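A.B. asks: please find the sequence and the predicted model below.
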Amino acid sequence: MQLRFGLTLVLSAFTLAGCSTMGIGNGSLDYKKASSLEPLQYPEGSMVRPATPLYPAPTVEQLAIDHAPKLENKRGNRFALPRPEMTQTDTSANDAVETGTNTGRPQLVTDGNQNPLLKIEGNSDTIWQYTLATLGSLNHTIAGQSKNRHEVTLKVDQQTYVLRLTSVGTSNNLAVFNANNSFADPQKAAELLTQISQNWPA
């Protein structure tokens, strides 16, 4: 009787603990092993309309892949969101931002004329590399890039825009302009800047 009760108790404990504590994989990280497939080939002479993908897979730059967060548990066999980090009260984080060794997350703000901007703290060269890597993960055509300053010309929905990064110390602003150097439509600019913020690699 005691043996049967003990066996029932052990099985109940395993059931309550679940598979996650025992480190059993559940296939939630299988997407990392996915491979690219060739486009579907139709037999010659078949009456099939040409298929155009509604959501083509974007080409992701290596910089974005290298800085992507690792959403897995400590054993590396299950998908898991990271727990919130405790707020640090020391000044080391502030010192890192001041010296340009750390890059903050983009924040969508507006200037005095209600033009949307992305405000980013850190080194301007590093931020510009992150910006280009983010644009590489989006489906926008880059038409040109300035060699003298942080500026790139791109096409979004057949419309040409200029994305420009301006810096004052460690504070950087990313803004969207029209081809004639005027500020872009606030709604269109906010959509583009939101896409950049959501896909930011750092």
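C.D. replies: Received, thanks.

A.B. asks: every contact and neighbour count from this point should use C-alpha atoms.
C.D. replies: OK.

A.B. asks: helix or strand: which one has residue 162?
C.D. replies: Secondary-structure assignment from DSSP states H and E places residue 162 in strand 159-168.

A.B. asks: against which helices or strands is whichever helix or strand comes after that strand packed?
C.D. replies: The helix or strand immediately downstream of strand 159-168 is strand 171-178, counting by DSSP H and E. Applying 3 or more CA pairs under 8 Å, 6 or more residues apart in numbering; DSSP states H and E, one finds that strand 171-178 contacts strand 116-121, strand 159-168, helix 186-198.

A.B. asks: can we see that at 7 Å?
C.D. replies: With contacts taken as 3 or more CA pairs under 7 Å, 6 or more residues apart in numbering; DSSP states H and E, strand 171-178 sits against strand 116-121, strand 159-168.

A.B. asks: circling back to that earlier point, list the buried residues of the strand holding residue 162.
C.D. replies: Across strand 159-168, burial judged by 16 or more other CA atoms under 10 Å covers 160, 161, 162, 163, 164, 165, 167.

A.B. asks: okay, one more to line up with it:
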Amino acid sequence: MQLRFGLTLALSALSLAGCSSLAIKNGSLDYKDTTTLEPLKYPQGSMVRPATPLYPAPVVETLAIENAPKLENERGNRFALPRPEKAQTNSVPANQLDVTNVSRPQLLRDGNQNPLLKIDGNSATIWQYTLASLSTLNHTLVGQSKNRYEVTVKVDQQIYVLRLSSVGTSNNLAVFNADNSFADQEKAAELLTQIYQNWPA
């Protein structure tokens, strides 16, 4: 009874350990022992159309084979990929980022020909520059959002919303109507040009 129990326990331990931990040869390195075969030869006089290989085997130089990485386990009897190396990140801590590094605005148009200002840099700094340039213009600031970069401006008795949206370090400043539709292209271009011309940086 004890012998049967011991044998069952040993077999269970071997099955849990698996073949990979025992490094039993499984034929995964047999590709190293392949030989080059000659192309098929057809009998003389047979009606066979010419065959061209779809994926011809590349010719690999001996030097490349000698310097190829060894993709095998420690015992050399199984194929094994090397463990990935730990990635080294050269990230800069957030408190050390240069928040004053803001590019000069660029007047652009989106796919629907709506004008916008594209500015690269820190969104908070860009928004401060936007407010500073608006303060130099003779437009009435009606309100400012506390949650996002958005300000309501009255220009020639018309209400517009200036909104800064960002993707990564790229920011777009666009002009909208009060109902969130894009403002008239000429009026928007005029307002953004004024901001561009009075940009403090």
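C.D. replies: Received the coordinates, thanks. Computed from a prediction, not measured in an experiment: that's the story for all the values here.

A.B. asks: quick revisit: okay if I get the helices and strands packed on strand 171-178 of structure 1 as CSV plus distance to residue 14 of structure 1?
C.D. replies: Formatted as CSV, these follow (distance: least, CA to CA, whole Å):
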stretch, distance to residue 14 of structure 1
strand 116-121, 47
strand 159-168, 55
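
A.B. asks: returning to what we had before: quick one: which of the buried residues of strand 159-168 of structure 1 is nearest residue 132 of structure 1?
C.D. replies: For the buried residues of strand 159-168 of structure 1, the minimum distance to residue 132 of structure 1 (CA to CA) is 10.3 Å, reached by residue 163.

A.B. asks: check contacts around the nearest residue to the closest one once chain neighbours are set aside.
C.D. replies: Once flanking residues are discounted, residue 163 of structure 1 sits nearest to residue 176: 4.7 Å by CA to CA, 6 or more residues apart in numbering. Counting by CA atoms under 7 Å, 6 or more residues apart in numbering, residue 176 of structure 1 touches 161, 162, 163, 164, 183, 184, 189.

A.B. asks: surely the third one meets residue 173?
C.D. replies: Going back to what we said before, that points to residue 163 of structure 1. No. Counting by CA atoms under 7 Å, residue 163 of structure 1 stays clear of residue 173, with 10.4 Å between them.

A.B. asks: how many residues are close by residue 171 of structure 1?
C.D. replies: 16 (other CA atoms under 10 Å).

A.B. asks: cool, residue 110 of structure 2 as well?
C.D. replies: Using other CA under 10 Å, residue 110 of structure 2 has 8 neighbouring residues.

A.B. asks: could you do residue 124 of structure 1 as well?
C.D. replies: The tally of other residues near residue 124 of structure 1 (other CA under 10 Å) stands at 22.

A.B. asks: map it across to structure 2 for me.
C.D. replies: In structure 2, the residue matched to residue 124 of structure 1 (TM-score structural alignment) is residue 123.

A.B. asks: now do the contacts for its match.
C.D. replies: With CA under 7 Å, 6+ apart, residue 123 of structure 2 has these contacts: residue 171.

A.B. asks: give me the distance between it and residue 136 of structure 2.
C.D. replies: Distance from residue 123 of structure 2 to residue 136 of structure 2, counting by CA to CA, to the nearest Å: 20 Å.

A.B. asks: elements contacting the strand holding residue 162 of structure 1?
C.D. replies: Partner elements for strand 159-168 of structure 1 (3+ CA pairs under 7 Å, 6+ apart): strand 151-156, strand 171-178.

A.B. asks: the last one vs structure 2, average offset?
C.D. replies: In other words, strand 171-178 of structure 1. For strand 171-178 of structure 1, the mean deviation from structure 2 after alignment is 0.2 Å (mean CA distance after the TM-score superposition for structure 1).

A.B. asks: how many degrees apart are that strand and strand 159-168 in direction?
C.D. replies: Angle, strand 171-178 of structure 1 to strand 159-168, by axes from the mean of the first three to the mean of the last three CA atoms, to 10 degrees: 160 degrees.
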